[in-house]
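Chemist: I need the structure of the sequence given here:
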Amino acid sequence: SPAPALSNGFVTFGSFNNLAKITPKVLQVWAKILCAVPNSRLIVKCKPFCCDSVRQKFLSTLEQLGLESHRVDLVPLILLNHDHMQAYSLMDISLDTFPYAGTTTTCESLYMGVPCVTMGGLVHAHNVGVSLLTAVGLERLVAKTEDEYIRLAIELASDVASLSSLRMDLRNLMSKSALCNGSKFITGLESAYRDMWRGYCNGKVPSLKRMETIQNQTPQLTSLLSKDDPFGSIKENGFTLGPPRLLTSEENGGQSNQSSSSGQSK
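Modeler: Okay, the predicted model is just below:
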């Protein structure tokens, strides 16, 4: 469907992320965006908004940041998935959370034609939105800083015609992207498993190297272990600091040494 801004006469920003992800810093950034886009509105949907005290606290926080409560719509849990997905028709632009980005909500947003503005960071949880948007060719909506995040959202809202055009194309872009290519994903996953197995067979076991590093860097660790067998507690938990032992064909599910050997080399 066309962007709701075409019929509403104003742009609606939104987020259906878990409330725990919407930190005070996120609200500060969102408030700056809404205050910079005249007559714009914000819709936020999550389970806790069924509680009046939670709603009032959320609205009060935004008012303290300069965003009037009458410009904010808070929606509680929607039971049916069909109705939940239809709720994306109420927003023009999805605002991602940070430093814990959305995953399912971002995919839903893109599938329903709602572009999302996200911000990259230093850890996986911060970069999920970056990965998803890059996969569908929307790298231009990935910010590196809070100021850039604000600028991208404002620029996206400033051209409603382009926003509506993107909305009409977005599901097709996503459907043709790597996000929806199950066979390619499985091929890559299988390749990663084979690489890990080859590394293990060649003695590359990150967990053991980490234990050795900790032992060398933290002498106090030795005193916490048994004097007779300093690595006793480690062995009791199924670990060994020796070189990894290659599994026999029977342990690896094979029928002969030859088949086991050939399986490891693939």
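
Chemist: contacts and neighbour counts: CA atoms only from here.
Modeler: Fine.

Chemist: helix/strand/coil for S259?
Modeler: helix (DSSP: H, G, I helix; E, B strand; the rest coil).

Chemist: what about it, neighbour count?
Modeler: Applying the criterion other Cα atoms under 10 Å, we find 12 residues in the vicinity of S259.

Chemist: swap in A157?
Modeler: 22.

Chemist: what's near enough to touch the closest residue in space to S94 that isn't next to it in sequence?
Modeler: Ranked by Cα to Cα, 6 or more residues apart in numbering and with sequence neighbours excluded, the top spatial neighbour of S94 is C116, at 4.4 Å. Neighbouring residues of C116 by Cα atoms under 8 Å, 6 or more residues apart in numbering: I93, S94, L95, D96, T106, S109, L110, L133, L141.

Chemist: For C116, give its distance to H70.
Modeler: C116 is 23 Å from H70, where distance means Cα to Cα, to the nearest Å.

Chemist: and what of L27?
Modeler: L27 is 16 Å from H70, by Cα to Cα.

Chemist: Comparing these two, which shows the higher neighbour count?
Modeler: Regarding L27 and H70, a neighbour count based on other Cα under 10 Å identifies L27 as having more, with 17 against 10.

Chemist: Which neighbouring elements make contact with the helix or strand hosting that one?
Modeler: When elements are assigned from DSSP states H and E, L27 belongs to helix 24-36. When contacts are defined as 3 or more Cα pairs under 8 Å, 6 or more residues apart in numbering; DSSP states H and E, helix 24-36 sits against helix 52-64, helix 146-158.

Chemist: will you turn those into JSON lines that also has distance to A31?
Modeler: Shown next, in JSON lines, are those (distance: least, Cα to Cα, whole Å):
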{"stretch": "helix 52-64", "distance to A31": "7"}
{"stretch": "helix 146-158", "distance to A31": "10"}
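
Chemist: Let's see this one next, to set against the first:
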Amino acid sequence: FEVAVPTLRRDHLDIPSDAVVYLCPQRGYKLSVHTARLQLQILKEVPGSYFLIKGLADKESTMNFFMQIAEEEGVECDRLRFLPEVPLEATHRANLGIVDIVLDTYPYNGATTTLETLWMCIPLVTRVGQQFAARNSYAMMMNAGITEGIAWTDEEYVEWGIRLGTAPALRQQISWKLRQSKQTAPLWNAKQFTREMEKAYEQMWARYLEGKIPS
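Modeler: Predicted structure coming up:
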């Protein structure tokens, strides 16, 4: 991934330098009331934290969506920040530097946004489901050697969000593991992925020639 010069700083958003900053970078169609409630429950339990929301959607609708849920959950709306789109993806990745934790969406996980988060060595909280779209982030995290932040229930999602928000040493440990993973993890090894994919195709073709049903 290319990373440009950042154009966003915490002071631009009136966020203290020592605050814990969460981000949801997903497009509007991936947002759900249920997951937004979980995200705001996390924010409520981490004092002095802020929540950045960014994604292609109608800005006014997105603001109304989150602000209404924040009021219902007892979270101050002035802890929410709605970020504009930037013209270059490389700039977007650079601006992730102000974020401490990314909160994934469910049942439609991130895809490119998850890869970008892991590449920038930022801890991620994801909720795992049964269908493909709810297992994207889980698969990427496992292939990067990261299990911290993987939640199998709503309760675990909130627990991981709070734990990462209140444990800077754990966040640093995950960031270090992600930096190390760039040298060793299958997620970043395109040649290994290609070899394994080719091997899978060969095995499928061999089963077909033998008249066996797909396994």
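
Chemist: What does the residue nearest to S94 of the first structure correspond to in the second structure?
Modeler: In the second structure, C116 of the first structure lines up with L124, judged by TM-score structural alignment.

Chemist: next one: M174 of the first structure
Modeler: Under the alignment (TM-score structural alignment), M174 of the first structure maps onto K182.

Chemist: What is the neighbour count of the closest residue to that match other than its chain neighbours?
Modeler: Using Cα to Cα, 6+ apart and skipping residues adjacent in sequence, the residue nearest K182 of the second structure is W188, 6.0 Å away. Counted with other Cα under 10 Å, residues neighbouring W188 of the second structure total 17.

Chemist: And for E72 of the second structure?
Modeler: Counted with other Cα under 10 Å, E72 of the second structure comes out at 11.

Chemist: corresponding residue for it in the first structure?
Modeler: By TM-score structural alignment, E72 of the second structure lines up with Q64 in the first structure.

Chemist: State the distance from its match to P24 of the first structure.
Modeler: For Q64 of the first structure relative to P24 of the first structure (Cα to Cα), the value is 11 Å.

Chemist: next one: R171 of the first structure
Modeler: According to Cα to Cα, R171 of the first structure stands 32 Å off from P24 of the first structure.

Chemist: Show me which of the two is the more surrounded one.
Modeler: Shown here are R171 of the first structure and P24; by other Cα under 10 Å, R171 has more neighbours (19 against 12).

Chemist: Mean distance between the one helix or strand the more buried one maps to and the second structure after superposition?
Modeler: Using DSSP H and E, R171 of the first structure sits within helix 160-175. Helix 160-175 of the first structure differs from its equivalent in the second structure by a mean of 3.2 Å after superposition (mean Cα distance after the TM-score superposition for the first structure).

Chemist: Return the distance of that helix from the chain's centre.
Modeler: 22 Å (Cα atoms, centre = their mean, to the nearest Å).

Chemist: Can you tell me what T97 of the first structure aligns to in the second structure?
Modeler: By TM-score structural alignment, T97 of the first structure lines up with T105 in the second structure.

Chemist: right, and that match touches T126 too?
Modeler: Yes. In this structure, T105 of the second structure is within contact of T126 by Cα atoms under 8 Å, at 7.1 Å.

Chemist: Show me which of the two is the more surrounded one.
Modeler: Set T105 of the second structure next to T126 and count neighbours by other Cα under 10 Å: T126 wins out with 32 against 25.

Chemist: before we move on, back to that, for the match of M174 of the first structure, grab the count of nearby residues.
Modeler: By the criterion of other Cα under 10 Å, K182 of the second structure has 16 neighbours.

Chemist: Over to A151 of the second structure?
Modeler: 20.

Chemist: Now for it: which residues touch it?
Modeler: V125, T126, R127, V128, Y157, W160.

Chemist: any idea how far the last one lies from F51 of the second structure?
Modeler: When distances are taken as Cα to Cα, W160 of the second structure and F51 of the second structure turn out to be 16 Å apart.

Chemist: So those two - more neighbours on which side?
Modeler: Set W160 of the second structure next to F51 and count neighbours by other Cα under 10 Å: F51 wins out with 24 against 21.

Chemist: Find the one among the helices and strands packed on helix 24-36 of the first structure with the highest mean neighbour count.
Modeler: Stretch with highest mean neighbour count among those: helix 146-158 (a mean of 18; mean count of other Cα atoms under 10 Å).

Chemist: Would you map the strands across the first structure?
Modeler: Ranges of strands in the first structure, per DSSP state E, are 12-15, 41-45, 72-75, 93-95, 116-119, 142-143.

Chemist: Same list, these, but as CSV with distance to L221 of the first structure please.
Modeler: Formatted as CSV, those follow (distance: least, Cα to Cα, whole Å):
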stretch, distance to L221 of the first structure
strand 12-15, 46
strand 41-45, 48
strand 72-75, 52
strand 93-95, 46
strand 116-119, 40
strand 142-143, 43
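
Chemist: what's the neighbour count on the nearest residue to S175 of the second structure once chain neighbours are set aside?
Modeler: The shortest distance from S175 of the second structure to any non-neighbouring residue, by Cα to Cα, 6+ apart, is to C121 (4.7 Å). Counted with other Cα under 10 Å, residues neighbouring C121 of the second structure total 24.

Chemist: Fine by me, we can end here.
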